[in-house]
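Visitor: Quick one: sequence and predicted model below, then my questions.
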Amino acid sequence: MTSNYIGQPVSRVDGRAKVTGQAKYAAEFNVVNGIVYGFVVSSPIAKGKITVVNTRQALAQKGVLQVFTHENVSGLAWFDRSYKDQDSPSDGSPFRAFQSPEIQFSQQPIALVVAETFELARYAAGLIHFEYEVDEKLVAGLEENLDKARKPKTYKVPMAKPRGKAEDAYEQSAVKHHGDYYHGSEHHNPMEMHATTVIYGEDDKLIIYDKTQGVQNSQKYVKNVFGLSTEEARVISPFVGGAFGSGLRPQYQLYMAVLAALELKRSIKVVLTRQQMFSFGHRPATLQKIVMGASEDGKLQSIMNHAYTETSQFEEYTENIVNWSGYLYQCDNVKFDHQIVPQDVYTPLDMRAPGGVTGVYAMEVAVDELAYKAGKDPLDFRILNYAEKDQNDDLPFSSKELRQCYLQGAERFGWSKRNAEPRSMREGHSLIGWGVATGAWEAQQMPVRARALFSIDGKLVVSSATADFGTGTYTSMTQIAADTLGLNIEDVLFKLGDSSMPMSPLSGGSWTASSVGSAVYSVCENVKKKLFSLARKVENSPFANSDTEDVVFDGGRISLKSNPQVYLTMTEVMQKSGTNVIDEDTISLPNMLKQKFYSRYTHSAVFVEVKVDEDLGTIQVSRVVSAVAAGRIINPKTARSQVLGGVVWGIGQALEEDSVLDNRFARFMNHNLAEYHVVVNADVKDIDVIFVEEHDDVVNPLGVKGLGEIGIVGVAAAISNAVYHATGKRVRDLPIHLDKVM
């Protein structure tokens, strides 16, 4: 009998609900009769002013209840902190729908039509007549507007301090390199589109089903905007069909659905179209100018990185982009700069590994180029410049098994068989290329509360208001709870996604397993202590003279370590002590006294093989090995899925995803899945994931690091480096289309 579930490849506990359709998403809650539907109208212009709104024809349609525009919406409790308290990544004044006739970006929502059916709402939307005063002085395109670049007022993550004398060291370097590295905007396209269903109840109390990565985040936003109490706005989100950062900030359909429900005193559903998924944020286009120097034997002497990123005209969005250049390798002379270029687009938004996937891409391609110039194997060059400490913060690592990632990944991939000469490896009409890159991401922990209810029937229910958007949180938290209390996993239920549950921050940044997991572990330890205290007090208890270290909790039993045949079942303890339920609530906090002395990161090494058709220039990623050091792995099955998903998206970033901005109209023209290309099954071949053993007793009590981001970091760079090895052409801007290698 064993209840050791941590580290086991347990299948998803929510899997059956998902594949049988029992799992309900935000747009699928039809729990009341008479629900109405909202359809959003988007602006066709990017900058200007609405001068005429005529809704008469739309309102004349039988079954159309209302059309909300800036002309009939006022008096809300809008103020900047409505967004500022919601982990907003930006400095400035957030966009407010229906509060002004001003148009600030293309596809801006300018009306909401509410009708008795979705089809009617959509039809009536086309009957509204708008006239505009168009401002032709548009600012669009990052590279075309570098003359408008400026420092932001604040950085989301402060730039690391420069060290040494980077310019002088560069001039004295025997091997020099400089290059410009660019990637365009990318848009979130999770399977589930953003949606909100609001159930209107008595006394204006609302139950809000929202697509979000933080139910309490959405709740706080709604409370601030509409002046509601916690009891008047309950937000529920048990299942999320992918988010990747798009659910961090409350999106405008949430505001519109609540607005309409309160005004009409009706339950309502508002679902964005796939085209409208391109209207509320994106990974920002980024240009990085990297200058590097090395000694004759390949030791890094100087690194300089000047980054330019886009933002909106009404907010300043920044990411942690340049710091990676001073973190990844040992170098005593480093200098950074990061400027923003305001444009007439919506504010960018966090997207999987924000800043990291961007900054590491440029740095890792530049490192590859410098390695070639120094006459070094790209992997040997990285190991030669291995950083034993975090020079940005001048701290030792809490753990770092990156060297093993390099070695184990190279062994699995067969790197030693690589011919270093570009265009030297072939297979029929295909040029074969092998590339490598380093990945890194912060290992963070946030304050989280969790509640545990252990009942007399031996069942445990643990809850926290976190989210699971495909990451496996339901499963991993169930495993931690079962393992900690020594229960069979079938006797444990983990609940999430309800604002009435114990406090949890947004689920993002790869901190959920670390943060929520620590809270689940802590609250289950409290239940264990309470159970043992009861067990010692029951009549004729075999544990009367025992301490907690003398017993084992396993398989629903409490038994002596010295004699496993001496035991009490947990249900016996509850029954004999006359206890129906043990109810524990706790908060888990980062151990700042311990953590402040260490730098905490997850690391990876990504090895890629590409096949490039010599005649057509088509590129296929035929093989990937991703070796990851992420502390203790709770569930290798769901963990592998996280890394697989990251690698797949990295393939998309490198070869396919490209939001095409027409600078004349400041409009993303390919705002649909027919023309915005994402990776499909045919694009994905062999992906091998290695989890390198790593022990870390600093990051949190479980020794767990996050996996959501690390899977994508470094992938695009490794592909780019492999394309160079295959073709001899160095491509420094993403995505790499066939015309760039022909």
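Guide: Structure's in. What do you need? Numbering: from 1, shown residues only.

Visitor: switch to C-alpha atoms for all contacts and neighbour counts from now on
Guide: Fine.

Visitor: Residue 620 reaches residue 612, doesn't it?
Guide: Yes - with contact defined as CA atoms under 8 Å, residue 620 counts as touching residue 612 (6.4 Å).

Visitor: Name the residue in those two with the higher neighbour count.
Guide: residue 612 (27 against 21; other CA atoms under 10 Å).

Visitor: The structure to be compared is supplied as follows:
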Amino acid sequence: MTQIGKAISRLEGWQKVTGSAKYAGDYNVPDLLYGYVVNSTITKGHIISIDTSDALALPGVIKVFTHQNRPGLAWFDIMYTDMDAPPGTVFKPLHDNEIKYNGQPVALIVAERFEIAREASALIKIKYEEMHFETRLDRNIEKGRNAKKGLATALKPPPPKPKGDFSLAYDESPFKVATEYRHSTEHHNPMELFATTTVYEGDGKLTIYDKTQGTINSQIYVANIFGLHFKDVRVLAPFVGGGFGSGLRPQYQLFFSVMAALELKRNVRVTLDRKQMYSFGHRPQVIQKLRFAAETNGKLTALSHLALSETSQFEDYAELVAEWSHKLYPANNTLFSYKLVPLDLYTPIDMRAPGGSTALHAIECTMDELAYQLKMDPLELRLKNYAEIDPSTDKPFTSKALKDCYLKAAEKFGWNERNPEPGSMTHGNKLIGYGMATGIWDAYQFPARVEIGVNAEGKLLVNNATTDIGTGTLTVMTQIAADQFGLSLDEVTFGYGDSKKPFSMFQGGSAMTASTGSAIVIAANVLKKKLLDKAKEITNSPLKDAELKDVMFTHGRMYLKNQVEVYVMLTDIVQANKGKTIKTTNLGAPHMFDLRKYSKMTHSAAFVEVEIDKDLKTITVTRAVTAVAAGKIINPKTATSQITGSMVWGISKALYEETILDENLGKYMNMNLGEYHIPVHADIKQLEVIFVEEKDELINELGVKGVGEIGLVAIPAAIANAIFHATGKRINNLPIHFDELL
């Protein structure tokens, strides 16, 4: 009975489509108060006065919290309040009268009904003293500096040191490209609004339903800030309506909900509306300057990638941007740099494929431009510079099937039918363009603890604090656990989304299947040994002399490999244990020592076709093929869904998605789903996903790599390259607007 590899629908799907799944703002809590946040209307300065009298006079308003009357907080004068905090000083809502960015929360109104709290927000009168601010990256380039080092440096190290003599090699190379790319700000827009429902249990104990990608991360945040014991703070998030990185760090509705609940000793829910979801983290503005050079045969000789990105005035948020080119392509002469520019905006935050989707667009478009200069097929150029080992570290990969991705995706797409001359392919009144690009992403794995046990009914119980943000985590973990004991899915219960369960990092970085899944395998192996030891204690046990290597599990039995008729039922083993569940809790962690000599990467190749109206220049992505090498695929259905969703986001990033910043006001102007453009169903045509076979016996116990982000990183570049092929016009700023082709 094998579950791994089956295309199984998500186990919680029926709850979601019937509406029975409860999200953070859905729980029916008695005696509930509602909070509404008031946000600043200036970008930088100070609050001179806040008049809350009219708001407090409104019937149903319980209290208005401002910096003048907020309760005392622990805050712990430490740099980090949560597991994802970048170096610097964490933003503290209502800390003082200083305004650091437009939309900063400046007050919380708590009322008996949400509508009352929202109405009262319009009655608060605030006088500000405004100061000069800077929110434009391109006007503050001279302020660029190295990112501060902190806890996040291990996952986001600075670019590698220069190698060889880049300037000399670049100058002497017969073919070279120097170009610049600019990326606009993007904001997360998950379907579920950010909400927190805090249940005051008395004696400082709290049960919190939070919109988060990490229950333990929110628990750490609350305990640190409010000076509570961790065991007194329980955070639950069994259902999350999309995260994409926005829920990695606790957002300010959590702070306000907990603060009000502790102060009023009441249950309090705080929900941010869609506009307020633009008042915290985002994908940052980035300027990239690339210079690539090659010999006549296409071999790269020199790579330079300089990136300049925004951060806030109080934290140093960094991404991996400049180093990706050298992880893909070898060159003897390199020069990489990554600088941060502090601006009067909130700290950026990870957004699906952070850094990678930004960098790969610039890298793969530069490679495409170089290919045209060389009069070489863009696919041939990449194969010419194919790296069998990681060029940036000279380490072998645990596995790499990128070449298969190129070849299989190209065949499926029909790349050989491409006429290489720009503007040469047409269909009626449409210009047709073909483009391709490479994708790469880290194969992350985080530590995770898993509790696993067999109960009196012979059912398998598995527990871990991870969340499921819509990726299929519940289903995949159930499949992994079921396979360890040869059980059906309905014989396994996977408990998750609860900070009281064993440790899990937040769900991000395409790491959860590798992290929690590997921990399940490790814990299952320990449990098998315990079950065998217990089975041997049974009177006249047929397995009395068996070793662990001699037994297997299926259909609720432990049996001898070579004598299937010799077995003990799991229920009999538990019964011999006085009916008590036999369980174990164990830690799974990356094999740091064993893997230190290897590079761990996921790869992809994307091929895209665009149609461009000859007169109107409107752009349509008519079809796209993505081939992915990500080790073993646990569930092809959920994995395909992940890649398909990433491809849609890649289309969005290339053609639609940007937050418009008014430089005179220092605020975002399109803070709604009507004006923040994302693709709709009519914009998405034919998308196809291919998983190439990639066996990785080194990476972890399951041989798996994450698929959450790898499907996104190559698509924007492939689209931009296809647009050039269709029109002969190369546009280096994202998103690409059709008017730029007129």
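Guide: Arrived safely. Since we're looking at a predicted model, the values are computed, not measured.

Visitor: TM-score for this pair?
Guide: Comparison of the two superposed chains (TM-score structural alignment, normalised by the length of the first structure) gives a TM-score of 0.98, and 737 aligned residues with a CA RMSD of 1.3 Å.

Visitor: Endpoint to endpoint, stretch 549-564 of the first structure covers what distance?
Guide: Its first and final residues considered, stretch 549-564 of the first structure spans 14 Å by CA to CA, to the nearest Å.

Visitor: can you check stretch 156-173 of the first structure too?
Guide: One end of stretch 156-173 of the first structure sits 33 Å from the other (CA to CA).

Visitor: residues in contact with it?
Guide: Applying CA atoms under 8 Å, 6 or more residues apart in numbering, the external contacts of stretch 156-173 of the first structure come out as 89-90, 176, 292-296, 301-304, 317-320, 322-323, 326, 332-337, 392-393.

Visitor: buried subset of the residues you listed?
Guide: 89-90, 176, 292-295, 301-304, 317-320, 322-323, 326, 332-337, 392 (16 or more other CA atoms under 10 Å).

Visitor: For the aligned partner of residue 5 of the first structure in the second structure, list the residues it contacts.
Guide: Aligned by TM-score structural alignment, residue 5 of the first structure pairs with residue 3 of the second structure. Contact analysis of residue 3 of the second structure by CA under 8 Å, 6+ apart lists 479, 480, 482, 483, 488, 489.

Visitor: ok, now residue 4 of the second structure?
Guide: Counting by CA under 8 Å, 6+ apart, residue 4 of the second structure touches 479, 480, 483, 633, 634, 635.

Visitor: got TSV for the residues you listed, with secondary structure, distance to residue 59 of the second structure and neighbour count too?
Guide: Formatted as TSV, the contacts of residue 4 of the second structure follow (DSSP: H, G, I helix; E, B strand; the rest coil; distance: CA to CA, whole Å; neighbours: other CA atoms under 10 Å):
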residue	secondary structure	distance to residue 59 of the second structure	neighbour count
479	helix	53	25
480	helix	54	24
483	helix	59	19
633	coil	57	26
634	coil	56	25
635	coil	54	22
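
Visitor: Residue 269 of the second structure: which of these is nearest?
Guide: Nearest to residue 269 of the second structure among the contacts of residue 4 of the second structure: residue 479, at 35.3 Å, using CA to CA.

Visitor: didn't that closest one look like it was pressed against residue 490?
Guide: No - between residue 479 of the second structure and residue 490 there is no contact, the gap being 10.1 Å when judged by CA under 8 Å.

Visitor: if we can go back for a sec, let's verify the match of residue 5 of the first structure: helix, strand, or coil?
Guide: coil (DSSP: H, G, I helix; E, B strand; the rest coil).

Visitor: I'd say residue 623 of the first structure and residue 611 touch.
Guide: No - applying CA under 8 Å, one finds residue 623 of the first structure not in contact with residue 611, separated by 9.4 Å.

Visitor: Among those two, which residue is more densely surrounded?
Guide: Set residue 623 of the first structure next to residue 611 and count neighbours by other CA under 10 Å: residue 611 wins out with 25 against 17.

Visitor: Tell me who's in contact with that one.
Guide: Contacts of residue 611 of the first structure by CA under 8 Å, 6+ apart are 430, 431, 432, 433, 619, 620, 621, 622, 726.

Visitor: in the stretch 601-742 of the first structure, which spans are helices?
Guide: 636-655, 715-727 (DSSP state H, counting those that start in this stretch).

Visitor: Residue 370 of the first structure: which of the ones you listed is closest?
Guide: Using CA to CA as the measure, helix 715-727 is the one of these that comes nearest residue 370 of the first structure, at 11.8 Å.

Visitor: what's the mean distance for the closest one versus the second structure?
Guide: With mean CA distance after the TM-score superposition for the first structure, helix 715-727 of the first structure departs from the second structure by a mean of 0.6 Å once superposed.
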